[in-house]
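K.L.:
coordinates only, sequence not included:
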């Protein structure tokens, strides 16, 4: 009996690996969802300014982005299972460590460095590595589901963290997140394997008759992955398309994770809305985010991705310009409309951006997207700190919303300005 026959007689191991990866990504998303809920409690207890707390968030976001291009290199050298388990342990260490902190530098170390590095090691590269090694058929669908795990984590954790922070204190909320991350470590160690060949199998959907489909072979990892990532960056940075993509995605990060993801809850609380209510609204963004990402992927196959990005960013700018008038002490129908739209638009930018990276840079496209995603997180980090400084100086967030709206228009112009070339994508030296 061949491996493929045995695999078809039961549920393929790839689905268990994907499920464990989803749970791991969901757990890692937990503490990344916490900052917006804990800003006010930390400000009240320690007297730290929102700009100081925002700086810790900024470090978190920067490391989350910078680690992404190199995560695959770590997994090639040490294996998916070891890297994922270690990353979850580091997230738990950072979350649990905040319970004992007394100074702002400890907040930056725990909340920024440890959690940023841990979650960065389990960013999009983790999902891409799992799906590439374990799936041939349904690879795109599984990648979409794993990418959505972050939004699902936000949905699951935000209301829980908010309720714990209000009812039992922010330390209890931090400990729950740390325990949740630790609880997933055994799941990863027991279920996840680095390659199908480790369990005598092949990737799900490997065509019968091909070498990969008839004999389980463990791929030999190529050396120099980190060097390859840097070489691609240097070559891509010489092109106009890279910088237009990078500028657009940096603004995307600034207007999502950096601004709304970090400051929506304290901004709503400034207008008298309970933190738990605001957290519930932000969690709904995660629900609609999943729908918007899937729909955007479908549209990307049928519509010029440059135009899609232009429309997404332009509409996002309009919604941000209207937000200061929508915030109130209770949830009005107009706020429901904002949450619905912003959720659908939140990660809808990812499929067309990935498509443009591949179209412009060929086989190096995924690596280029890793660097473009790093720009996304740099934009998010800047917005997280800048919005906090605006709130400290002016007493409200209005200016931050208006500036973000203007930046979104710039992103729309940059996106539609990307050259649509019929020439083959450049071959990048290895």
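P.N.:
That came in fine, so what should we check first? The shown structure was predicted, so the numbers you read here are calculated from the model rather than taken from an experiment. Numbering: from 1, shown residues only.

K.L.:
alpha carbons only for contacts and neighbour counts from here, please
P.N.:
OK.

K.L.:
Would you map the helices across the stretch 301-430 of the chain?
P.N.:
305-326, 333-346, 350-361, 365-394, 398-416 (DSSP state H, counting those that start in this stretch).

K.L.:
try it against this one:
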């Protein structure tokens, strides 16, 4: 009876860790993308241009992605509790100090720290889930990524209310307090995977995962897909305006992708739970739905077209967000997951520079032509994903072919 009670206690402890991960990702993944609501407040208080404010937001988001390998290394050196607590403290301090400054240079430097703190939090809380779950690992990995979808839905409304009620400075101090809540949430996390004995420097840098062919083709697919997705977020409303739709209606239509993303996350989580579909097939399906839906914008001409396009795009993006980490886990294994997740985030950040180039094309040749160029990158990402899944399927087939031989040899040796 004592053993059974201990097992139940451990199981509840594991789900407590998963719940903490859900809430932490809800905070980080909800607030960071929704900081755009403060544009008018920055403009009124500091007289900053739209491009200056956009630079601040871009720096925060790109730093959170480009810091992926660093965040993975910190997770390898320290445990998840220390990494997340440090990330929360850095992020909260960044929002606090930014609220006290009026200097563009100072705020940009602080924005780098905010982004790095967010990246450290995200990488550590995702990676540590493997240590607590084996049987339900893929399901839990998918489940916690519903958090950012719900977080963005809530943050868009809460931050907008705070922005209308208070100054942006006071509002950012409240955001700092919210991020500090991540520190006590990591209290139940008490262990981590032990380091391997081989090549500590290679493990620190996570370079072993870069020797896996399917991971390299995955990074190629991520780079191409992210280039289109970032362009989608940047140019979707301008494309609708160029088609003759007023800006308020365009913003309302665009918001439909947020709701669809939550539905896509929940549906994909349930599909992973059912274990009826190979993770490679699931990630490929998410690419097809998201990328085809996104670049269909160039063929949309009216509100119903754009509404359908945004709903399908949001659903596909939600599918991808949830299926990515279980897919990475199937490629890398638990020990290499932090590095795999970190390098994937790094490539997402690098894709931001491509989106900047697409933006230059939009300024020179028009939004529709620029979006058309980005759409070709999305099509190539599907091809790269097909190659990745093909390699995985081939490796699985070879393992199944050799497994009976290995079993027979083992029985003969006994």
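P.N.:
On my side now, so go ahead. Owing to the predicted nature of the structure, the values given are computational and were not obtained by experimental measurement.

K.L.:
ranking the helices of the stretch 301-430 of structure 1 by burial, who's on top?
P.N.:
Highest mean neighbour count among the helices of the stretch 301-430 of structure 1 (mean count of other Cα atoms under 10 Å): helix 365-394, with a mean of 24.

K.L.:
Check the offset of it from the chain's centre.
P.N.:
Helix 365-394 of structure 1 has its C-alpha centroid displaced from the chain centroid by 12 Å (Cα atoms, centre = their mean, to the nearest Å).

K.L.:
still on that earlier bit, for the helices of the stretch 301-430 of structure 1, which one sits closest to residue 41 of structure 1?
P.N.:
With distances scored as Cα to Cα, the stretch of the helices of the stretch 301-430 of structure 1 nearest to residue 41 of structure 1 is helix 365-394 (14.7 Å).

K.L.:
what's that closest one packed up against?
P.N.:
With contacts defined as 3 or more Cα pairs under 8 Å, 6 or more residues apart in numbering; DSSP states H and E, the secondary structure elements packing on helix 365-394 of structure 1 are helix 50-78, helix 225-236, helix 240-253, helix 260-270, helix 350-361, helix 398-416.

K.L.:
Kindly provide the distance from residue 143 of structure 1 to residue 133 of structure 1.
P.N.:
As defined by Cα to Cα, to the nearest Å, residue 143 of structure 1 lies at a distance of 12 Å from residue 133 of structure 1.

K.L.:
whoops, I mixed them up, residue 383 of structure 1
P.N.:
Taking Cα to Cα as the measure, residue 383 of structure 1 and residue 133 of structure 1 are separated by 36 Å.

K.L.:
do the same with residue 423 of structure 1
P.N.:
30 Å.

K.L.:
Of these two, give the one with the bigger neighbour count.
P.N.:
Per other Cα atoms under 10 Å, whichever of residue 423 of structure 1 and residue 133 has more neighbours is residue 133, with 19 against 8.

K.L.:
Check which helix or strand that one maps to.
P.N.:
With elements delineated by DSSP states H and E, residue 133 of structure 1 resides in helix 124-134, which encompasses its position.

K.L.:
got the contact list for residue 193 of structure 2?
P.N.:
The contact partners of residue 193 of structure 2, by Cα atoms under 8 Å, 6 or more residues apart in numbering, come to 131, 335.

K.L.:
Next up, the contacts around residue 289 of structure 1.
P.N.:
With contact taken as Cα under 8 Å, 6+ apart, residue 289 of structure 1 is in contact with 148, 151, 342, 343, 344, 345, 346, 347, 348.
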